[in-house]
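K.L.:
what follows is a predicted structure for the sequence shown.
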Amino acid sequence: MTLPVDARVALPDSGDGTQRPAPLVSIVIPCYVATPKQAELLDETLHTVAAQTCRDYEIVVVDDGSPLDVGAITARHAGTVTLRQANGGSAVARNTGIRASRGRYFVFLDADDHLLPQALEAGLRAFAEHPECGFVIGRREEMTYEGTPVPWGVASLPRETWLYNILLGFDWYIIPPSSAMFRREAVEAVGGFRDPWGADDLDFYLRVARAYPAWCYEEPAVTRYRRYSASSSRDGERMLRSIRIVYGRQWPLVQGDPEAEAAFHRGLALLTKIFVDCLAENFSDGVRARNWRRVLRTGFLFAGEKGRAALGLRSWRVPRPSTSGEARHDAVQPPPRQESGRVRTLPIYASDDEIKELVVEWSELLAEKRFAEALSAFPHSTQEYDWTPELLERVIDGYGVVDSDPDVLQEMREDHGVERFEVTTLRGRPDRDELVERSIDVDPRRVDGDDELGWVHYSDVPLNGFLSDLTARFIIRRVGADRLTLEFYDIHVM
């Protein structure tokens, strides 16, 4: 059956009018089916689920706004619940499936991968033997896009049970999602998936692995992963932006722990290199396709990334440590040239929505070209640049780059039909509230911590009436004992 996401999901009945008991395992499959080949792969995936040796499961397929009829595919597979929603990405689709499911355990299966016959049985056995674990992980196999075996092997699974630093350092990775089985309690405790559009798997794994131990087992293999270059993880621009959001969320959690900080920098550097290389591939793809808009865009981004690397700049800068190891509730004061009475503050327990509105106020000051007021109303970090009104305006006009190549910048302006890049207002936009909710991400705060309480990422900063690729970052700072402010950190392409 196919239901809209706002419909009440009926529990399957047993044929005599009574509801079946909740299954042990919920298999959640997000999908976006746009081609006959993708429809064929989804059907193939569902056939592998039907071959499970453990029969105590339910299948929840979430159609993420597919152009083709997903219900026609799932109707051929008995007992499959199909939910349809507007396109929102895999993280949103998985959360839809989580809410509609009833199982005590979860397997998140991609719509083009295979679940091997003993997968559910092996995962449940591992949980029975290791009840302290929040998730268990089995070995994967790999196949080509056509479904044939690959000539290479896969890395062995870790022997450790606490996997947070291993995942953070990208020393090893859970791939694909269906190699793991999760307890419902663990999934619900971390709030399910968040949506950085690309690295939502990594974001989820890090949050679960920080809170729960895991158990890894080599036999039997539980899933077969399909390898092909058209995977969304090959979109260098999207993935660079996404991993930086994910790692930006992790820094407040690892700061002060040398081992975790080392893993943070190691993992971010490795992933940055991987996806900068993907930018080069995307550039070549654009040339072959004569997609000059994409060529211009990826070339601009690639040059910026290589320039940062040549200058030895980190892709994500960490704030300088406090001069004291003790919590300093009065440590953050505006720079001397700022009038402290004009600094915008909120109560320490302000809601995320209140913090988002503070970011909107900053954005509106830029839209009105009140750059000096923006820098006086919000303390600003000197870790990236010694910000001045003139520099802030220049970085915005340079599309996030201080010294943009004039020819590239002019092509960018012509591509967008503008004379210069300027922040534009959110006022009067019918989608204003939706944009604020989607574009401004407030990290979980540590209100009992030291003066740095968390981070805010403001993506898709509006320029000249369109949503750009610029992201502004702010540190949530304590001011005095019971208030907070936003410290402007930087703005650049993410």
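P.N.:
Received it, and whenever you're ready, just let me know what you need. The model shown is predicted, which means the values in this text are computed figures rather than measured ones. Numbering: from 1, shown residues only.
K.L.:
please make it C-alpha for all contacts and neighbour counts, starting now.
P.N.:
Fine.
K.L.:
what segments of the stretch 101-250 of the chain are strands?
P.N.:
Under the criterion DSSP state E, counting those that start in this stretch, strands of the stretch 101-250 of the chain are mapped to 105-108, 114-115, 135-138, 140-144, 180-183, 214-217, 223-227.
K.L.:
any chance of TSV for those strands, columns mean neighbour count?
P.N.:
TSV is the format used below for the strands of the stretch 101-250 of the chain (neighbours: other C-alpha atoms under 10 Å):
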stretch	mean neighbour count
strand 105-108	24
strand 114-115	26
strand 135-138	25
strand 140-144	20
strand 180-183	25
strand 214-217	22
strand 223-227	21
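K.L.:
how about a markdown table for those strands, with distance to W152 added?
P.N.:
Shown next, in a markdown table, are the strands of the stretch 101-250 of the chain (distance: least, C-alpha to C-alpha, whole Å):
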| stretch | distance to W152 |
| --- | --- |
| strand 105-108 | 25 |
| strand 114-115 | 18 |
| strand 135-138 | 18 |
| strand 140-144 | 9 |
| strand 180-183 | 21 |
| strand 214-217 | 20 |
| strand 223-227 | 12 |
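K.L.:
mind checking which of those strands is nearest S363?
P.N.:
Within those, the stretch nearest S363 is strand 105-108; the backing value is 37.9 Å (C-alpha to C-alpha).
K.L.:
out of the strands of the stretch 101-250 of the chain, flag the one nearest I73.
P.N.:
With C-alpha to C-alpha as the measure, strand 114-115 is the member of those nearest I73 (16.3 Å).
K.L.:
what packs against the closest one?
P.N.:
Using 3 or more C-alpha pairs under 8 Å, 6 or more residues apart in numbering; DSSP states H and E as the contact criterion, the elements in contact with strand 114-115 are helix 36-50, strand 223-227.
K.L.:
any idea which of those is most buried?
P.N.:
Across the helices and strands packed on strand 114-115, averaging neighbours per residue (mean count of other C-alpha atoms under 10 Å) puts strand 223-227 on top, at a mean of 21.
K.L.:
please tell me I have it right and T272 contacts R238.
P.N.:
No: because the distance of 11.6 Å does not satisfy C-alpha atoms under 8 Å, T272 is recorded as not touching R238.
K.L.:
neighbour count: those two, which is higher?
P.N.:
T272 (22 against 19; other C-alpha atoms under 10 Å).
K.L.:
here's the one I want to compare it with:
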Amino acid sequence: MTDDPVTDGTVSVIIPCHNGADLLADAIDSVLAQTYPAREILVIDDGSRDGTEAIATPYAAPVRYIRQPCQGVSAARNTGIQASQGSYLVFLDHDDRLLPHALEIGVDCLAKYPNCGFAYGRHQNIDSAGNLVGRATDGGQTHQEDKLKVSVANDYALMLSGEFPVPPARIMFRRQVFEQIGGFDLALTNSQDYDLCLRAAAQFLAGRHNQVIAEYRQHDASKSSTTAVTRKLAFTLRALQKQWSRVEGDREYRRAYRAGSSTFKGCTDAIFPTNWRPRSSGATGVMLAALRSRSASITPKDGCGTV
């Protein structure tokens, strides 16, 4: 991406939701509280049966409610992309939240660095009740405009190695990214966000900044089954393997690919060995802990994956 894209600076926030009525308002309210207003907040109800519609429909503009038959998170996000009108897109899971300056920072980064296809920052973890857990990731800090630092880079190798922005709310995309690479892969029922990040990073520069912009809800890891975690790992590996034809001829990318493959396979191996205990450090331990936490909220229900 080399040309300065024409943009009107508007942002569409897409919130896919499947049976998430208990936390949906929290997500919507976090977008309404932004210092840089969203042009629209698209709530994509993916066949919910729990009163999601009753939560979303009382909201006035810019909130828009769209219901579709249960098809999974990829289809819900793609519906949001197709229905959206903003120049910039943010995907907020129904159980996560944006911090007040998230959109302002993202727009500022992409406006200042028109050669970037997407920009992302850091997050802090919250528990199921919305209380802060631990410290912000990677030493990030809450919004301080005079201390905003942005690094523009080709993050493809980094993401191949297994380092990618989670949750999706950390990322703001230009619409041009989806016009060029397409939407979320419907063939993947898990790890769709990793797949999208890989495809985006393969063709666009990234703007990384040091601000904490999202809150990532960690559900009780004890609720996540070994099957759910193993399933997520399998799809994560599948997303990575889709990139092999692109990386096999490049030494740096091959090395990063193998590092990522080793980390993901190491997570799988760590689930089953005799007398296994969770590791407190290292790429495998960190990745596995995150997978166990998030898998508690993504286990398929009623024949359709939760969002």
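P.N.:
Cool, the structure landed. Computed from a predicted structure; not experimentally measured.
K.L.:
about what we covered before: so which of the strands of the stretch 101-250 of structure 1 comes closest to N87 of structure 1?
P.N.:
strand 105-108 (18.1 Å).
K.L.:
what does R199 of structure 2 correspond to in structure 1?
P.N.:
Under the alignment (TM-score structural alignment), R199 of structure 2 maps onto R207 of structure 1.
K.L.:
for L240 of structure 2, list the residues it contacts.
P.N.:
L160, D195, L198, Y257, G260, S261 (C-alpha atoms under 8 Å, 6 or more residues apart in numbering).
K.L.:
the aligned partner of it in structure 1 and F283 of structure 1: what is the separation?
P.N.:
For L240 of structure 2, the aligned residue in structure 1 is Y247 (criterion: TM-score structural alignment). Using C-alpha to C-alpha, to the nearest Å, one obtains 25 Å as the distance from Y247 of structure 1 to F283 of structure 1.
K.L.:
isn't S293 of structure 2 right next to Q218, touching?
P.N.:
Yes: taking contact to mean C-alpha under 8 Å, the distance of 5.5 Å between S293 of structure 2 and Q218 places them in contact.
K.L.:
R39 of structure 2: how many residues sit nearby?
P.N.:
Counted with other C-alpha under 10 Å, residues neighbouring R39 of structure 2 total 19.
K.L.:
can you tell me how far the equivalent of it over in structure 1 is from T80 of structure 1?
P.N.:
Matched to structure 1 by TM-score structural alignment, R39 of structure 2 sits across from Y57. Taking C-alpha to C-alpha as the criterion, Y57 of structure 1 is separated from T80 of structure 1 by 10 Å.
K.L.:
residues contacting the residue positioned nearest the centre of structure 1?
P.N.:
The geometric centre of structure 1, computed from its C-alpha atoms, lies nearest to P196 (C-alpha atoms, centre = their mean), at 2.5 Å. Taking C-alpha under 8 Å, 6+ apart as the criterion, P196 of structure 1 is in contact with S242, I243, I245, V246.
K.L.:
which residues sit against the helix ranked longest in structure 2?
P.N.:
Among the elements of structure 2 assigned as helix by DSSP state H, the one spanning the most residues is helix 251-271. By C-alpha under 8 Å, 6+ apart, the residues outside helix 251-271 of structure 2 that reach it are 156-158, 160-162, 226, 230, 233, 236-237, 240, 244, 247-248, 276, 278, 283-285, 287-288.
K.L.:
in helices, which of those residues appear?
P.N.:
The helices in this structure, assigned by DSSP H, contain 156-158, 160, 226, 230, 233, 236-237, 240, 244, 247, 283-285, 287-288 from those.
K.L.:
alignment lookup: A102 of structure 2 to structure 1.
P.N.:
Using TM-score structural alignment, A102 of structure 2 lines up with A119 in structure 1.
K.L.:
next: T137 of structure 2.
P.N.:
Alignment note (TM-score structural alignment): T137 of structure 2 maps to V154 of structure 1.
K.L.:
correct me, but that match touches Y173?
P.N.:
No: checked against C-alpha under 8 Å, the pair V154 of structure 1 and Y173 is beyond contact range at 11.2 Å.
K.L.:
so which of these two has more stuff around it?
P.N.:
Ranked by neighbour count (other C-alpha under 10 Å), V154 of structure 1 and Y173 place Y173 first, with 17 against 9.
K.L.:
show me the contacts for that one.
P.N.:
Taking C-alpha under 8 Å, 6+ apart as the criterion, Y173 of structure 1 is in contact with L167.
K.L.:
that one and E218 of structure 1: what is the separation?
P.N.:
Using C-alpha to C-alpha, one gets 15 Å for the distance from Y173 of structure 1 to E218 of structure 1.
K.L.:
now D433 of structure 1
P.N.:
48 Å.
K.L.:
do the same with P406 of structure 1
P.N.:
Applying C-alpha to C-alpha, the value for P406 of structure 1 to E218 of structure 1 is 55 Å.
K.L.:
which one's more surrounded, those two?
P.N.:
Neighbour count, other C-alpha under 10 Å: between P406 of structure 1 and E218, E218 has more, with 13 against 10.
K.L.:
who's in contact with whichever residue in structure 2 pairs up with C216 of structure 1?
P.N.:
For C216 of structure 1, the aligned position in structure 2 is R208, judged by TM-score structural alignment. Listed by C-alpha under 8 Å, 6+ apart, the contact set of R208 of structure 2 reads A119, Y120, G121, V150, S151, V152, A153.
K.L.:
any idea what the last one aligns with in structure 1?
P.N.:
Aligned by TM-score structural alignment, A153 of structure 2 pairs with T161 of structure 1.
K.L.:
sorry, back to before: buried subset of the contacts of helix 251-271 of structure 2?
P.N.:
Taking 16 or more other C-alpha atoms under 10 Å as the criterion, what is buried in those is 156-158, 160-162, 230, 233, 236-237, 240, 247, 283-285, 287-288.
K.L.:
OK, contacts around I181 of structure 2?
P.N.:
Contact criterion C-alpha under 8 Å, 6+ apart gives R199, A200 as the residues in contact with I181 of structure 2.
K.L.:
that one maps to what in structure 1?
P.N.:
That one, I181 of structure 2, aligns with V190 by TM-score structural alignment.
K.L.:
just S84 of structure 2 next, same as before
P.N.:
In the superposition onto structure 1, S84 of structure 2 corresponds to S101 when matched by TM-score structural alignment.
K.L.:
do N190 of structure 2 as well
P.N.:
Across the alignment, which pairs residues by TM-score structural alignment, N190 of structure 2 is matched by G198 of structure 1.
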